[in-house]
Structure formats: structure tokens, C-alpha cells
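1. generate coordinates for the sequence data below:
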Amino acid sequence: MPTSSASTTDAAKSNGGGVQSLERAFDLLERMADAGGEVGLSELSASSGLPLPTIHRLMRTLVACGYVRQQANRRYALGPRLIRLGESAARLLGTWARPYLARLVEETGETANMALLDGDEIVYVAQVPSKHSMRMFTEVGRRVLPHSTGVGKALLANTPDDEVRALLSRTGMPAATDRTITTPEGFLAALQDVRRDGYAVDDNEQEMGVRCLAVSVPNSPTAAAISISGPAGRVTEAATDKIVPVLQQVAVELSEALASSGPVAQI
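-> Sure thing, here's the model as predicted:
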């Protein structure tokens, strides 16, 4: 008996050997995320280049699976079922990053962290503590606002100014210390420094007596940054010159590991 060809279109393979309809569905989810989580079909069609009937069919499937929900205004929003996937992926990302953070601790002597931008907030997903008796500690899962952190500056450095201003308007810029940047202009100037220097600094801005150095993880599947933090008396300007190249090299190696199709290599 001949095999049915009813699903030939849906199961059409892309040039890379994958299933085209799956690739398209995930692409639409990412486009929705880039647009703030809620879009109309015409917007998706314009940005993806796919015809409306194709998008409608894919979205109907995603809605049925709970990964997308249709709003009362007939626009589509990312669905709650994605939360579980995202939380699990974030935990795994932190697990994969730990060997690289451990190397940072070995080479710099200071506590190493990994953080993601989740909506308008920074969330710490992994940490390896320093071996010094006086060391910094940030609880994994802790959420902070970006304007007072090195990782926040590293993550937002290449975001358009108008988007940064909109984020700061939503979150406000409360002062954690008397060194915290509390104006959009001051924060945008700090982001210019990050782009120029290739790393971000939190100089007593989140907590007095603590300095943090951070870099973004290039080409990460999701926006991520790694950092070291320690007492200002140890993380001095002279120490910065030695620490930053290590941070940048580890960020590149972590990026390559995350981009590989196989397991993340252990260092």
C-alpha cells in the first residue's frame, strides 16, 4: 500500500536536513520574542516573508500545543507553556557554564558569575565562588535591575539607545549606593565606554566596597554575560588589566561550546 503524502508539505526538509515546518515554527517564536512577545499575523508575515496561510497554520498548531495563545484582540502572544522550557534551559545553561566559571576563579581568584537578560531584569543563572575567605556571593536565581550591574551594562551595550531608554523608563533607576548611575544619559554614556573598552565595570554601584568586571558572551543563543566580582581592594585598576583578557577569552570559549551541536566541552 503506498505511503500517504498528505503531510509532505509539513514535513518538507530544509537544505540543512531539518524539518522545514519545525524550523519555521521556531523562527516565528523567536520573532515574537524579539517583538516583545505579542504580534499580529501581518507583522509576522512582513518580518518572516512567509505567506499568511502558512503562518496561520503554524500558529494554530502552536496555540493547540500551548506555546502560543491568541489574545482577545486577535493578536498572538507567547504562551505559558514556554516558561517551563525556559526555566529548564536556563538551569542547564548555568550547569554547562560552571566549568568555564571555575576556570575564571582559578585564573583570577575572584567569584565568577553568569547572568541573562530576562525581560527588563538581570537574572543570575550560575556562580562559582572565590576561594578567598573574603569573597562576594550572589544567589543563583537572584534578579536585579540592569543599570547598577556590570553584567547589565555588558548585556545592553549593543542595544539601541531608544530601547535602553524605554527599559529604564519601565524599571526606574533606583540608587543601590551613592555610586549608582541614576540617569539615562549617564547609563548611555557608560554603555559607550563598554563598546569602546570591550568590557563593563560595576564600581561600587551595586554594593559599596565591591567591584565587578563583565563581558557579554558573543553569539550566545540567548543574551548572556559572565563576570567576576570581588572586594575593591583586590579588583583594582591594575588587576583589571590582567582579568579582562581572561574574561574575554573564556567568553569566546563558552560561546563556541554553546554553539556546538554536541555536548559542551569540559575545560
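2. can we go C-alpha only for contacts and neighbour counts from here?
-> Fine.
3. what about the helices in this structure?
-> Under the criterion DSSP state H, helices of the chain are mapped to 20-34, 41-48, 52-65, 81-108, 150-156, 161-171, 184-197, 237-259.
4. and those helices: which comes nearest Met208?
-> Checking the helices of the chain against Met208 by CA to CA gives helix 150-156 as the closest, at 13.9 Å.
5. which residues sit against that closest one?
-> 115-117, 122, 145-147, 164, 190-191, 194, 199-202, 212-216, 223-227 (CA atoms under 8 Å, 6 or more residues apart in numbering).
6. residues in contact with the nearest residue to Gly109 once chain neighbours are set aside?
-> Distances taken as CA to CA, 6 or more residues apart in numbering put Ser130 closest to Gly109, at 5.9 Å, once the chain neighbours are dropped. The neighbourhood of Ser130, defined by CA under 8 Å, 6+ apart, consists of Val105, Gly109, Glu110, Thr111, Ala112, Met136.
7. distance check, Ser130 against Asp34.
-> As defined by CA to CA, to the nearest Å, Ser130 lies at a distance of 36 Å from Asp34.
8. what of Asn204?
-> 32 Å.
9. following up with a second sequence; could you model it the same way so I can compare the two?
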Amino acid sequence: MLAYLEEQQHNGVTIGRASSELGVHTETLRPYLEALILEGKVHFDESDHRYYLDPDAVPIRPTAADPDRIMAALAEYAAETRHDIALAVLAEDGLRLPFYVEPHEGPEPALLSGLRRDSAHATAAGHALLSNRPNWYLYRYFDRIGMPALTDRSPTTIEDLKPHLESGPRGIWSARGQYCEVGACIAVIAHESHYTHTRFALTTSVLDRDYHVRKHALRGRLLQTAGELQTVLGPLEL
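-> You can find the predicted model right below:
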């Protein structure tokens, strides 16, 4: 049942549809689903009467990624653009950057260095990783992590955040002045599978004053790096 719910990703499923697709009567499924809810593995959303696999209940699989190849791709980006770059993932304790490379011999500041774990609401990487999540997940995540006002442009409510979760053209997210007043960040989804813990965002930063001049070049190069990582990335053990 859990594997079936994983395949639904973030769409959830009604008990009627699950019964039909699994070939199991609803009266058999219902007590089983209720038991999984009590165990914290499944969430039932009363607003749409759908069952969802709880993302936090899925164990992170052993790493299938090659750290050296990931770092090589990020280092190549940093050397070419002279901007920092990171691979980001959501964990139970917030936003993490398991791989990070500083700017290469350039004047650009390392704006992603020391990124706060409670900054998903105020960063392009966090917006990408939280996109298409159901409302109940967003509320629970931020009840646990919080939504601090890092600048006066940081969204501090779910309703304020939602417009930022929509990607721009080509599946690119941008956040300006939300994490730090002088900085902007750009992100793309680098890898995603049926498993909820294997969504990774690739993100870079730029001074906000240079955003309009640099954004097209950085977006294109970020997408190129994401493409290079498609065959490299797999589940990471955090």
C-alpha cells in the first residue's frame, strides 16, 4: 500500500480509486489505511477526501549518488560563472545543502554559505522543493520549522508563500531579497523520482543589483548543470 501511495506522488488518492486500482474492497482497505494513519505513515486530507503518503514517513534510501561526480559538476559551474552553487534538499530539520561550492576566484560573495535551515520559505531552492506539496504538508512543515522574517520581503504566511512556489518559464524559481536584502537566488529541480526524499534543487546566488544582467546566463548554465546531474543523482543519506 505504501509503494502504491508513493506512486501517486503529491496527488493523493481516494479510497474508491485505490480500491478499484488495487482490486481490494473498500471495507478491507479502510481499516488498513486507518492503521497507517495512526502509525504516522499516511495522511488523510478531509478537504479533498484523499489519502497521501506522509513524506516524512518514507525512509531515506542508502545513497546511490557519486559525491565526486556531483562536486565536479558543481565546481565546473563555479569556475565558469564565478558564482556559488549548491545542491539542496528538504530534511526533517529544514533546508540542507549537502553539496556546496564557493565562487571561484571572483568578486561575487558566497551568499549561500551558511544558509539557515529555517529559510526554505525565503529561498529559490526552498520554493522549488516545496512546490506541488499539498496544503497539509506545508502547514505541518512550517509549524515545525517556522517562517521567520529574514528580511522585510520574506513571506511569513502560507498564503504569502504560495505564489512563490509557482515556477517561472523553463521550470526556474527565483527569490530576490527574501533571504538577505542584497542577494537573489535562482533554483531548478535537479532530480525527482516517485520517492519523496529524492527531490533535489540546484541553486545559485547573485547580488540583487546584478540580477537582471546575470539572470539569463546563470539560468542557462544552471539548467545545463542540472542536466549533467540527471544520471548522477540518486537518494542521499542525510
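10. and the TM-score between them?
-> In this superposition the chains share a TM-score of 0.66, using TM-score structural alignment, normalised by the length of structure 2; 206 aligned residues with a CA RMSD of 4.2 Å.
11. looking at the helices of structure 1, which is closest to Val140 of structure 1?
-> Among these, the nearest to Val140 of structure 1 by CA to CA is helix 81-108 (9.1 Å).
12. packing partners of the closest one?
-> Helix 81-108 of structure 1 sits against strand 111-118, strand 121-128, strand 224-231, helix 237-259, with contacts defined as 3 or more CA pairs under 8 Å, 6 or more residues apart in numbering; DSSP states H and E.
13. distance check, the aligned partner of Glu205 of structure 1 in structure 2 against Tyr139 of structure 2.
-> Aligned by TM-score structural alignment, Glu205 of structure 1 pairs with Gln178 of structure 2. In this view, Gln178 of structure 2 and Tyr139 of structure 2 are 20 Å apart by CA to CA.
14. neighbour-wise, which of those two wins?
-> Taking other CA atoms under 10 Å, Gln178 of structure 2 and Tyr139 do not tie; Gln178 has more neighbours (22 against 14).
15. and Ala149 of structure 2, what does it touch?
-> Here Ala149 of structure 2 is in contact with Pro155, Thr156 (CA under 8 Å, 6+ apart).
16. that one maps to what in structure 1?
-> So, by TM-score structural alignment, Ala149 of structure 2 is matched to Ala175.
17. so among the contacts of helix 150-156 of structure 1, which ones count as buried?
-> 115-117, 122, 145-147, 164, 190-191, 194, 199-202, 212-216, 223-227 (16 or more other CA atoms under 10 Å).
18. which residues sit against stretch 214-233 of structure 2?
-> Contacts of stretch 214-233 of structure 2 (CA under 8 Å, 6+ apart): 64-66, 69-70, 73-74, 77, 81, 172, 186-191, 202-204, 206.
19. what does stretch 43-57 of structure 1 give?
-> Leu28, Arg31, Met32, Leu41, Ser42.
20. buried subset of those residues?
-> Counted by 16+ other CA under 10 Å, those give Leu28, Arg31, Met32, Leu41 as buried.
21. for Ala184 of structure 2, give me its contacts.
-> Residues counted as contacts of Ala184 of structure 2 (CA under 8 Å, 6+ apart) are Ser174, Ala175, Arg176, Gly177, Gln178, Ser205, Val206, Leu207, Asp208, Tyr211.
22. max pairwise distance over those residues: which two?
-> Farthest pair in these, by CA to CA: Gln178 and Tyr211, 13.7 Å.
23. mind checking which residue lies nearest the centre of structure 1?
-> Centroid-nearest residue in structure 1: Ala223, 2.4 Å away (criterion: CA atoms, centre = their mean).
24. which one in structure 2 is aligned with it?
-> So, by TM-score structural alignment, Ala223 of structure 1 is matched to Arg199.
25. what sits closest to its match if chain neighbours are left out?
-> Glu192 (4.3 Å).
26. wait, that neighbour touches Leu202, no?
-> No: using CA atoms under 8 Å, Glu192 of structure 2 makes no contact with Leu202, being 11.7 Å away.
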